[in-house]
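*Asks:* Below are the sequence and a predicted model for it; my questions follow.
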Amino acid sequence: MSILSGKNILVGVTAGIAAYKTANLVRLFIKAGAHVKVVMTPASKDFITPLTLSTLSKNPVYSSFVNDDEEDAVWNNHVELGLWADLFVIAPATANTMAKMAHGICDNLLMATYLSAKCPVYFAPAMDLDMYKHESTLQSFKILNSFGNIMIPATSGELASGLVGEGRMAEPEDIVAYIEKNILDQLPLRGKKVLITAGPTYEAIDPVRFIGNHSSGKMGFEIAKVAANLGADVILISGPSHETIAHSLIKLLKVVSASQMYDAVHDHFDSVDIAILSAAVADYRPKNISATKIKKKETSFSIELEKTKDILASLGVIKKNQFLVGFALETNDELENAKGKLKAKNLNLIVLNSLNDKGAGFGGATNKVTFITDQQDVIENELKSKHEVAVDLMNQIIKQIHA
């Protein structure tokens, strides 16, 4: 999954021949999972039709403040467009439009939207060779960069004039790749490896029966998504779960038993920077596993259990510079029990769940947690969606790492 997935991308189209490439650019953003809206300068419609871009973006295309051809004309709110966008990509960016951007000349909807935008703005220049090298254009580049706008450099090649040289707009595939890399390079976990465990473990009794729990794995999967969206390379080790995940920075490893999870975690722990063990691992397993299905004969039936290896504690013993996070699901003396686990297992942070809190625990879409740090700071959180809890957790980890 692309880092652009789920993002709102506003594409600005100006009046250059390279506007024909915008159709493919919009298509690639949609393919990456982004939500796309397009705003055009009036003159750009001479190079590519709004119908084409509307069809590809699956949204209306905006080019004027009011749609005069409609009987009940509605104002196209440039402020709302600017605030909607997570990214604003102006491609092609002509010399004319860049000069307006540099000097705040607001004479069309695109410029009004640009001046209202609060998000990162990328611009992909496109013009003939002499225009590209003109001092006024070079000055526009400097001013726009000083504003924090991000230039996607033009390439060299055959131009519409027949000349060969610099000024050709970057290809749509290269624009998308440039933006993805630029976003990733700025993310706080870029270059970090994060190991996450999720879900339950199933401990076999016989070929058809097992001891397990009600963990869905949703919390761990949400943590993995958030960590990856912050730039981390994620190894997600999950017990049996119906949750699915697709992200280019997440490697999913499936296991079943506590023993398999132990081995998988230890195979990767040395190479990671952060380990977050959110899985609900069985504390006990049957001592003897029947090779055949156990028949129902007696009115009562006993299973001798033995302890599983404590994965979290084992990591606390061998950790070097890794930041280690555990989860504690408690039903009584919650805070004291969590603090005890934090110290005994040599953790940097523990996440406390209480089954006494409505909306917390297994299976649901929400969770209510308390963070306890290795400095004994206690940070209570309100009931939130598991995605929001994952965001809070990763922010807390980043805060402690950089403290």
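*Replies:* Received the coordinates, thanks.

*Asks:* Please make it C-alpha for all contacts and neighbour counts, starting now.
*Replies:* Will do.

*Asks:* So the residue most central in space within the chain versus S385, what's the distance?
*Replies:* Taking CA atoms, centre = their mean, the centroid of the chain lies closest to N229, which sits 2.5 Å from it. Distance of N229 to S385, given as CA to CA, to the nearest Å: 17 Å.

*Asks:* chain center to stretch 218-230: distance?
*Replies:* 8 Å (CA atoms, centre = their mean, to the nearest Å).

*Asks:* One more: stretch 301-312?
*Replies:* Per CA atoms, centre = their mean, the centroid offset for stretch 301-312 relative to its chain is 37 Å.

*Asks:* With stretch 125-145 instead?
*Replies:* Distance of stretch 125-145 from its chain centroid, counting by CA atoms, centre = their mean, is 34 Å.

*Asks:* What is the end-to-end distance of that stretch?
*Replies:* One end of stretch 125-145 to the other measures 13 Å (CA to CA).

*Asks:* Take this one as well and set it beside the first:
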Amino acid sequence: MASLSNRKLLLIVTGGIAAYKTPELVRRLRDLGTEVRVVMTQGAKAFITPLTLQAVSGHPVHDDLLDPAAEAAMGHIELARWADLIVVAPASASSLARLAHGFADDLFSTLCLATDAPIALVPAMNRLMWSAPATQRNIELLRGDGKLIWGPAEGSQACGEVGAGRMLEPNQILERVQAFFNNTTSIHENGHSIQATGVLHGRSVVITAGPTREAIDPVRYLSNYSSGKMGFALAAAAVKAGASVTLVAGPCQLATPAHVTRVDVVSALDMQQAVSEHIAHCDIFIGCAAVADFRPVQVAQQKMKKQQDHDHMAIELVKNPDILAWVATQSPTPFTVGFAAETNEVAKYARDKLERKGIQLIVANDVSDATIGFNSDNNAVTVYWPEGEKAFATSTKESLAENLVTLIAEHYKNFKKQ
């Protein structure tokens, strides 16, 4: 991992069992050169002692808004101005509500109101608390205020239930801290240090990539020639632009881009399930995967044997779900981008797909051209939207991905979620 030398990070720990993970996070941040100061709420001290976090951070822990000794050493306003980044981990449901509605009656809430530093929230709570309408309303308010939302993850919870609500692991939070600083450049304006960020800074992006495989029996399947290279290049470009990226990947042998959360799937149904689990708080969805249109009605449980007296075999197929069109019907609706891999009349079929699926942009290419088709390292596309289009000449998929992300960001600025 790259150094975070000379970065100043303020970690705010709120009340939740996931607080036990924070000493490891602090230790790893310091290993990479970050100066860390810690604030604890009164609830947090029920789960972990201030002495522990003082020991790993090397600084006294702040926990009282009106502590004269603490104010003499570093007042809360100075502490708010000191940080390059504030991370709230774990961020409990209560802390999210207080922050969303502008409370300022303890050290945590006052610091978050008194700072101009970016604030990243790392939620941790029971799955039902996370999915509660009130929590989701607060999350949307916080997103609208420019807060970064990192997580939550899914899995087993301290209460014994399984679902969304787990705090990200320390290494995952560390990766997001690094991605944030890697995509943020410190500049000076009128004598003040400010942050210039990428065109998708703070946005959450879900991308699908690669083919799907639709099983016929345990050893055979239906699929296509998609390599996943374009989708993986888009994921890397979106991270470079400052986004938090989840990549839902069909079967392909490609390395996961740095700072990308990868979810591996096999079939179209698997892909739809994975997308449904990550789409709720997605700002931008890019459907780059080559999803099989059909799958066998029945999958044989044993290998199908060749019948010596039969020269033909029929396999009945059923239509797969249209993941792109389904995403475009969700509420709130993410800015939705599709891909159209065509072999003829590219513009006609792309515009038809754009209108039919109710999406904002569609990226079309001619896969009959072997130099830019499936498995090639290069591509050339035309992007269509209701009022216009823009062509991109042949280039590497990495270069094209960066241009596409810039165009997507430009259109996203004027998009209103429904």
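*Replies:* Looks like it came in fine. Worth saying up front: this structure is predicted, and the values here are computed from it rather than measured.

*Asks:* For the two chains, what TM-score is obtained?
*Replies:* The TM-score (TM-score structural alignment, normalised by the length of the first structure) is 0.54; 233 aligned residues with a CA RMSD of 2.4 Å.

*Asks:* So what does the residue nearest to the centre of the first structure match up with in the second structure?
*Replies:* Using TM-score structural alignment, the equivalent of N229 of the first structure in the second structure is K240.

*Asks:* next one: R168 of the first structure
*Replies:* Residue correspondence to the second structure (TM-score structural alignment): R168 of the first structure is left unmatched.

*Asks:* still on that earlier bit, please name the nearest non-neighbouring residue to the residue nearest to the centre of the first structure.
*Replies:* Excluding the flanking residues, the one nearest N229 of the first structure by CA to CA, 6 or more residues apart in numbering is I3, at 6.4 Å.

*Asks:* need the contact list for that neighbour.
*Replies:* Applying CA atoms under 8 Å, 6 or more residues apart in numbering to I3 of the first structure gives the contacts 180, 183-184, 229.

*Asks:* How much space separates G12 of the first structure from A112 of the first structure?
*Replies:* In terms of CA to CA, G12 of the first structure sits 11 Å off from A112 of the first structure.

*Asks:* Comparing these two, which shows the higher neighbour count?
*Replies:* Using other CA atoms under 10 Å as the criterion, G12 of the first structure and A112 rank with G12 on top: 28 against 20.

*Asks:* How about L305 of the first structure, nearest residue that isn't a chain neighbour?
*Replies:* Nearest residue to L305 of the first structure, sequence neighbours excluded (CA to CA, 6+ apart): P286, at 4.4 Å.

*Asks:* Can you tell me what the one you found aligns to in the second structure?
*Replies:* Per TM-score structural alignment, P286 of the first structure is aligned with P296.

*Asks:* my guess is its match meets I315, correct?
*Replies:* Yes: at 6.6 Å, P296 of the second structure counts as touching I315 under the criterion of CA atoms under 8 Å.

*Asks:* The two - which one has more neighbours?
*Replies:* P296 (18 against 11).

*Asks:* ok, now how distant is that one from H312 of the second structure?
*Replies:* With distances taken as CA to CA, P296 of the second structure is found 17 Å from H312 of the second structure.

*Asks:* Give me the contact list for the strand or helix carrying Y178 of the first structure.
*Replies:* Per DSSP states H and E, Y178 of the first structure falls inside helix 172-186. The contact list for helix 172-186 of the first structure (CA under 8 Å, 6+ apart) reads 2-4, 21-22, 24-25, 28-29, 122, 124, 152, 190, 230-231.

*Asks:* what about Y412 of the second structure, how many residues close to it?
*Replies:* Neighbours of Y412 of the second structure using other CA under 10 Å come to 17.

*Asks:* And K218 of the first structure, by the same measure?
*Replies:* 24.

*Asks:* residue ranges for the helices of the stretch 151-300 of the first structure, please.
*Replies:* 172-186, 218-229, 258-268 (DSSP state H, counting those that start in this stretch).

*Asks:* deepest of the ones you listed, which one?
*Replies:* Counting by mean count of other CA atoms under 10 Å, helix 218-229 has the highest mean neighbour count of those, with a mean of 25.

*Asks:* Packing partners of that one?
*Replies:* In terms of contacts (3 or more CA pairs under 8 Å, 6 or more residues apart in numbering; DSSP states H and E), helix 218-229 of the first structure is packed against strand 193-198, strand 233-238, strand 250-254, helix 386-401.

*Asks:* which stretch among these comes nearest E336 of the first structure?
*Replies:* Closest to E336 of the first structure of those, according to CA to CA: helix 386-401, at 20.4 Å.
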